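J.: Next one to model:
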Amino acid sequence: MTPRRLALAALVRCVEDERCSASFPHAFPAVLHVTTRTGEELEARVEVNRGGPGNPLSDEELARKFHDKRREVPPGGRRAAELAARTLALPDAQSVEDLTALLTSAGER
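T.: Okay, the predicted model is just below:
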């Protein structure tokens, strides 16, 4: 992390917001309060977090998140794409057998 980012991070204080806490764990709202160098106070509130039931990610965003977060043994790319496709197809699947077979065969590909 760069020195400028570390300096900015040192100015951040995390405190509980009662309205946010009241909806947890069903939602993960957040509030950002900023006091500028001129003393102006700004606030932004997010009641419905991105990726939650009230504001879900698209299939494309879910697949991108999956690829960004995956930790597999190389080559991985093809297997990860298969896992993402089978996971997104779960609502229409007759069973989870294909998905679980792919998950349990991690070292075989």
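J.: From here on, just use CA atoms for contacts and neighbour counts.
T.: Fine.
J.: List the buried residues of the helix or strand hosting Ser21.
T.: Assigned by DSSP states H and E, Ser21 belongs to helix 18-23. Of the residues in helix 18-23, Cys20 count as buried by neighbour count, 16 or more other C-alpha atoms under 10 Å.
J.: any idea which helix or strand comes after that helix?
T.: From helix 18-23 onward toward the C-terminus, using DSSP H and E, the following helix or strand is strand 30-35.
J.: Could you name the helices and strands sitting against that following strand?
T.: The contact analysis (3 or more C-alpha pairs under 8 Å, 6 or more residues apart in numbering; DSSP states H and E) places strand 30-35 against strand 41-46.
J.: For the strand it packs on, name the packing helices and strands.
T.: Under the contact rule (3+ C-alpha pairs under 8 Å, 6+ apart), strand 41-46 is packed against strand 30-35.
J.: Measure how the strand it packs on sits relative to strand 41-46, angle-wise.
T.: Following axes from the mean of the first three to the mean of the last three C-alpha atoms, to 10 degrees, one obtains 170 degrees for the angle between strand 30-35 and strand 41-46.
J.: Give me the buried positions along strand 30-35.
T.: Under 16+ other C-alpha under 10 Å, the buried positions of strand 30-35 are 30-31.
J.: Next, the second sequence, to be compared with the first:
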Amino acid sequence: MRIGITSPIVTRLPGAYNEWEATAGIDELTRIAVTADRLRFHHLTCSEHVAVPVPVAEVRGGTYWDPLATLGYLAGRTERIRLATQVLVLGYHHPLEIAKR
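T.: Model (predicted):
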């Protein structure tokens, strides 16, 4: 069985996130990723949504970190855990930009 986690902090769904996430940043996320890596979790995910309309943000949240920058940063601080985008809206990116990142 492979068990992974969805990154906290980077996506704050209304009613589904903890209060500490509102002020947390990359240091807290790094500690979570390093701990998940040490505990041998299989993967950690991060998703992207661009230009979330206000009515949608009220239901799904309006905070989404750039998944490739976030996962790239975490890759430099972890050893084994697999890093995956849960959602990446390819239409918003040039193919060469994605290839570089």
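J.: Superpose the two chains and report the TM-score.
T.: Comparison of the two superposed chains (TM-score structural alignment, normalised by the length of structure 2) gives a TM-score of 0.22, and 38 aligned residues with a C-alpha RMSD of 4.7 Å.
J.: what are the ranges of the helices in structure 1?
T.: Taking DSSP state H as the criterion, structure 1 carries its helices at 3-10, 18-23, 59-69, 77-88, 97-104.
J.: Just give me the longest helix of structure 2.
T.: helix 26-38.
J.: before we move on, back to that, could I get the helices of structure 1 as a markdown table with distance to Ala30 of structure 1?
T.: Shown next, in a markdown table, are the helices of structure 1 (distance: least, C-alpha to C-alpha, whole Å):
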| stretch | distance to Ala30 of structure 1 |
| --- | --- |
| helix 3-10 | 17 |
| helix 18-23 | 6 |
| helix 59-69 | 21 |
| helix 77-88 | 28 |
| helix 97-104 | 35 |
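J.: now, of those helices, which is deepest in the fold?
T.: The highest average neighbour count among the helices of structure 1, using mean count of other C-alpha atoms under 10 Å, belongs to helix 77-88 at a mean of 16.
J.: Outside of that helix itself, list whatever touches it.
T.: When contacts are taken as C-alpha atoms under 8 Å, 6 or more residues apart in numbering, the neighbours of helix 77-88 of structure 1 outside the stretch itself are 59, 63, 66-67, 70, 98-99, 102-103, 109.
J.: again, only using 6 Å
T.: Contacting residues not belonging to helix 77-88 of structure 1 are listed as 63, 99 [C-alpha atoms under 6 Å, 6 or more residues apart in numbering].
J.: can you check stretch 98-106 of structure 1 too?
T.: Arg86.
J.: one more time with 7 Å, if that's ok
T.: Stretch 98-106 of structure 1 is contacted from outside by 83, 86, using C-alpha atoms under 7 Å, 6 or more residues apart in numbering.
J.: right, and the helix or strand after the one helix or strand Gln86 of structure 2 maps to?
T.: Under DSSP H and E, the secondary-structure element containing Gln86 of structure 2 is strand 82-87. Following the chain from strand 82-87 of structure 2 toward its C-terminal end, the next helix or strand by DSSP H and E is helix 95-100.
J.: hmm, back to that, so which of the helices of structure 1 comes closest to Val31 of structure 1?
T.: When those are compared for distance to Val31 of structure 1 using C-alpha to C-alpha, the nearest one is helix 18-23, at 8.0 Å.
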